[in-house]
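Engineer: Curious how this folds, go ahead:
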Amino acid sequence: MRLSTTIASRPRLRQSLIVTASAVLLGLMATFAAATVAPTSAQAAQAACATSPTTGCIQGTIRDSEGEPAAGVDVVATGASDFEETGTTDDTGRWSIAVTEAGPYSVTVDTESLPDGQFLVNADNAERTVNVNLGASASALFALTAEEGAVTGDATASSFNWDRFAQQFASGIRLGLLLALAAIGLSLIYGTTGLSSFSHGEQVTLGGLLAYSFTSIGVPLILAAVLSTVICAATGYLQDLAIWKPLRKRRLSLTQLMIVTIGLSIALQYAFQYFYGAGTVRIDRDNPSTVTFLGITLTVQSYVAMAISVVVLVGTGLFLLKTRTGRATRAVSDNPALAAASGIDVDRIIRLVWTLAAGLAGLSGVMLGLVLNGVNWMTGLQILLLIFAAVTLGGLGTAFGALVGSLIIGIVVELTNIWLPGDFKYATALLILILILVFRPQGIFGRKERVG
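Structural biologist: Prediction:
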């Protein structure tokens, strides 16, 4: 008798295993969250500002009109209780100021310290007010221009140029690769089960928060990323074992299952907020250094994240194309009933897909936490619609379509930032999603389905 048959015949034992595994995972989260309360002595000794329960950071990066780091610029922060501190930009253009009281702070640039021929954009209204929370970072942004008196909206301050296009294009590829890690898993889940999982974004958040927890207790960054990915993959396995397979056996409709994913998403969000708080936490507490390559300036973390993403995505593609299990996965995605009739263990493939999808999403969360220099309890929720837009654009249920869709969405979102301010650029992804559903609902690589 097979082990799976033996376990299936003992429902109490199976339920005990599930409860025990869930308790262990929650215990790990609580332990990690408690371990991050006090910073290590090494962190306290860093010259750059590092957040802690008693310290908040005001930080930013200043670049000149050509996009090069502006070194030696003095930034002054003032606040209550006669607080006044000055931070000076380093060779990468970054500056930071530590504060020990939460509240509003006024931040200005000492114009006398600006490089020759450089002026502040909106110099007449150059004061920035930021609200700082202890244990979190707040940013104050300043733009430089080569023309004195330039204001936002002037051609000198916001006009199109090819250097900026190349910079935004590279940022778009970076975003697309990180979205692809999560989107491929979501697409495979849809292909094998027909389910659109709204809790997939929380797997991204979990990966970033676990990496933060590991690095906070002294685990090397690379090992922390590996452990976080493995634990996220394990949660995907447990989800299918404890939730999705039993619900499939009860023949719940896809609408009911989708509502379950929404409820799971909300529950996980509040669990993250309970254990880690509402602030943003940093996986790598060092101020990121930048590297300029072919005229494009990105942080070292960005280059590393992009390289890892490419390797993992290529490996995933080879797995789906070249291995027997990968071909079985694509067969189940194309036609589960026919795959089952051909002798493929559909339940085993679906569990593998949930495990792989959760692991890839967790890795995406780690990479996003490094690139964005922080992660919080709703990071996954903030990018969930971008992931759905990428999957829909590429074609629901197609892994390679999700990759192409992610790259397109990432590039379009970042290029839009040339003309649209702030986070309004994300609206373009939703516009693309609407246009896809109107003109080509099956996506780029999807197939039309016969109705009736």
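Engineer: From now on I want contacts and neighbour counts done on CA atoms only, so please keep to that.
Structural biologist: Noted.
Engineer: helices and strands around the helix ranked longest in the chain, which ones?
Structural biologist: Longest helix in the chain by number of residues (criterion: DSSP state H): helix 162-193. For helix 162-193, the packing partners by 3 or more C-alpha pairs under 8 Å, 6 or more residues apart in numbering; DSSP states H and E come out as helix 200-216, strand 296-299, helix 300-322, helix 324-334, helix 346-371, helix 379-394, helix 399-416.
Engineer: And this one, please, so the two structures can be compared:
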Amino acid sequence: MAMAAGGATAAAAAPLAETGQPAPYNFNGIVRDGQTPLEGVEITVSGNGVDETVATGADGRWLVGLQEQGTYTVSIDPSTLPEGVTLRDPSFESRELTASSSANGVLFPLGEPTGGGSAPTPSGGTGGNTGTGGEGGTGGTGSSDPGGDAGSGEASTGAASNDFGSKLLARIISGVSFGLLLALAAIGITLIFGTTGVNNFAHGEMLTFGGIAFYAATTLVGLPVWISVVLTLVAAAAFGWFHDAAIFRPLRRRRVGLVQVLIVTIGLSIALRYFYQFLIGGGTEQLRVDRGIVVQVGPVNMTMSNVVGMAVSVVVLLGVGLFLTRTRIGKATRAVSDNASLAAASGIDVDRVIRIVWVLAGVLTGLAGILYTYFIGANIKWDVGFTILLLLFAGVTLGGLGSAFGALVGALVIGLVTELATLFIAPDLRYAVALLVLILVLLVRPQGILGRRERIG
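Structural biologist: Below you'll find the model as predicted:
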């Protein structure tokens, strides 16, 4: 079956026609020579009752829909490549790959032979002169339409058709999903800053810890998903407590300045990051978990895991809001954030509040790590938290430093901007657009969206 020019949607037509439902899984990608997409290159996927041949569209995209997970043979026909364009490694011409998530990107590196190399994984990434596959990707957050650039793995949300309205709606849903995930971790940052004045640059590694713990429980040990979630959250809470008890509480007692503490957090970030690399290696590890069926909501296709992830995020964020506004500890946390000295004079145990904040931050950020590795991409990498750390701080700063509700608003704005930007620019530039929006907002409102004006001097 040949794909019509215009991309992946044509390739998915057969499964839709035969079953009346969106194909729950797919192999997809973009074939490019440098930055030039190649049209008419034939890709064949066979195995498990599938024998489909598609041709890349004018944008170099291709997609083959699948009805079940499993191992398939994915091949490229070198004779359909333009004259002078060859595979970098002939062994990539045909290989067996596993469809383990809803969207599985496939790499066909083009260019001069390098004399070696290893076969790429079936999910996302970029390498040399290749195009990459779409929604699932690896680590980070990526384009959400099928066949979009991977290497960044965001919510598995794609347009069921190729019109602009469907793509816009898919990106909005994907942006909200990503924003909710960012909000979970960003609230932890803003609570720590509000009660201690510390900008924790090791916060991304707390997110990575949640992902690695979840990966270990589900894939290395083989525990059920929900038991793994509970164990990961307990471990994340203990990790947050350890941060305060072993490092930051002793620094507070010695009255170490904030600049020195900031340097400590940067060093801690580097140390933890490379410790994680030592533990799981420098590649991307796939989780052996079932992400559920693909459901169609109007013109948008979503995996059930993505729907559950958004629902969990909303429920947890509402719970945090109620905790901060309706409970005694929550009110004490806000009092310490407003004025720690006055709170202490009022009889509040400031150290106890800070310790609770670190535990809560650990839980929220660990949950964000679970969502990022399971509900978003079903994979984990040693520096996954570091890759979005700047976006977390952007959300906190945009919403207003020290404001938990501001962090929620700021994170949602950042999430929406990063995803909507991919409608008009290359996905690799979407983070730059989000940071540009941050700069523009702060030029107009320096205290952030929900921040308070403060007199300096």
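Engineer: about what we covered before: and Gly60 of the first structure, which of the helices and strands packed on helix 162-193 of the first structure is closest to it?
Structural biologist: Ranking those by proximity to Gly60 of the first structure (C-alpha to C-alpha) places strand 296-299 first, at 13.6 Å.
Engineer: And the closest one against the second structure, how far off on average?
Structural biologist: When the second structure is superposed, strand 296-299 of the first structure averages 1.4 Å from its matched positions, counting by mean C-alpha distance after the TM-score superposition for the first structure.
Engineer: what helices or strands is that strand leaning on?
Structural biologist: Counting contacts by 3+ C-alpha pairs under 8 Å, 6+ apart, strand 296-299 of the first structure packs against helix 162-193, strand 290-293.
Engineer: re the thing from before, ranking the helices and strands packed on helix 162-193 of the first structure by burial, who's on top?
Structural biologist: Ranked by mean neighbour count under mean count of other C-alpha atoms under 10 Å, these are led by helix 200-216, which reaches a mean of 29.
Engineer: Compute the inter-axis angle for that one and helix 379-394.
Structural biologist: Counting by axes from the mean of the first three to the mean of the last three C-alpha atoms, to 10 degrees, helix 200-216 of the first structure lies at 130 degrees to helix 379-394.
Engineer: Now for the aligned partner of Leu287 of the second structure in the first structure: which residues touch it?
Structural biologist: Aligned counterpart of Leu287 of the second structure in the first structure: Ile283 (TM-score structural alignment). By C-alpha atoms under 8 Å, 6 or more residues apart in numbering, the contact set of Ile283 of the first structure is 208-209, 211-213, 215-216, 369-370, 373-375.
Engineer: re the thing from before, just put the helices and strands packed on helix 162-193 of the first structure in JSON lines and tack on distance to Thr86 of the first structure.
Structural biologist: Output for those, formatted as JSON lines (distance: least, C-alpha to C-alpha, whole Å):
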{"stretch": "helix 200-216", "distance to Thr86 of the first structure": "28"}
{"stretch": "strand 296-299", "distance to Thr86 of the first structure": "24"}
{"stretch": "helix 300-322", "distance to Thr86 of the first structure": "26"}
{"stretch": "helix 324-334", "distance to Thr86 of the first structure": "56"}
{"stretch": "helix 346-371", "distance to Thr86 of the first structure": "26"}
{"stretch": "helix 379-394", "distance to Thr86 of the first structure": "31"}
{"stretch": "helix 399-416", "distance to Thr86 of the first structure": "32"}
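Engineer: Looking at these, spot the one closest to Val73 of the first structure.
Structural biologist: Val73 of the first structure sits nearest to strand 296-299 of all those, at 19.2 Å, using C-alpha to C-alpha.
Engineer: buried set for stretch 422-439 of the second structure?
Structural biologist: 422-423, 427-428, 430-431, 433-435, 437-439 (16 or more other C-alpha atoms under 10 Å).
Engineer: so what's the residue positioned nearest the centre of the first structure up against?
Structural biologist: Nearest residue to the geometric centre of the first structure (C-alpha atoms, centre = their mean): Leu368, 3.6 Å. Residues in contact with Leu368 of the first structure (C-alpha under 8 Å, 6+ apart) are 178, 208, 374-375.
Engineer: for His203 of the second structure, same thing?
Structural biologist: Taking C-alpha under 8 Å, 6+ apart, we find His203 of the second structure in contact with 189, 269, 365, 385, 389.
Engineer: got a list of what the counterpart of the first one in the first structure touches?
Structural biologist: In the first structure, Ile189 of the second structure lines up with Leu186, judged by TM-score structural alignment. Taking C-alpha under 8 Å, 6+ apart as the definition of contact, the neighbours of Leu186 of the first structure are 196-197, 200, 357, 391.
Engineer: same thing but at 6 Å, please
Structural biologist: Listed by C-alpha atoms under 6 Å, 6 or more residues apart in numbering, Leu186 of the first structure has no contact partners.
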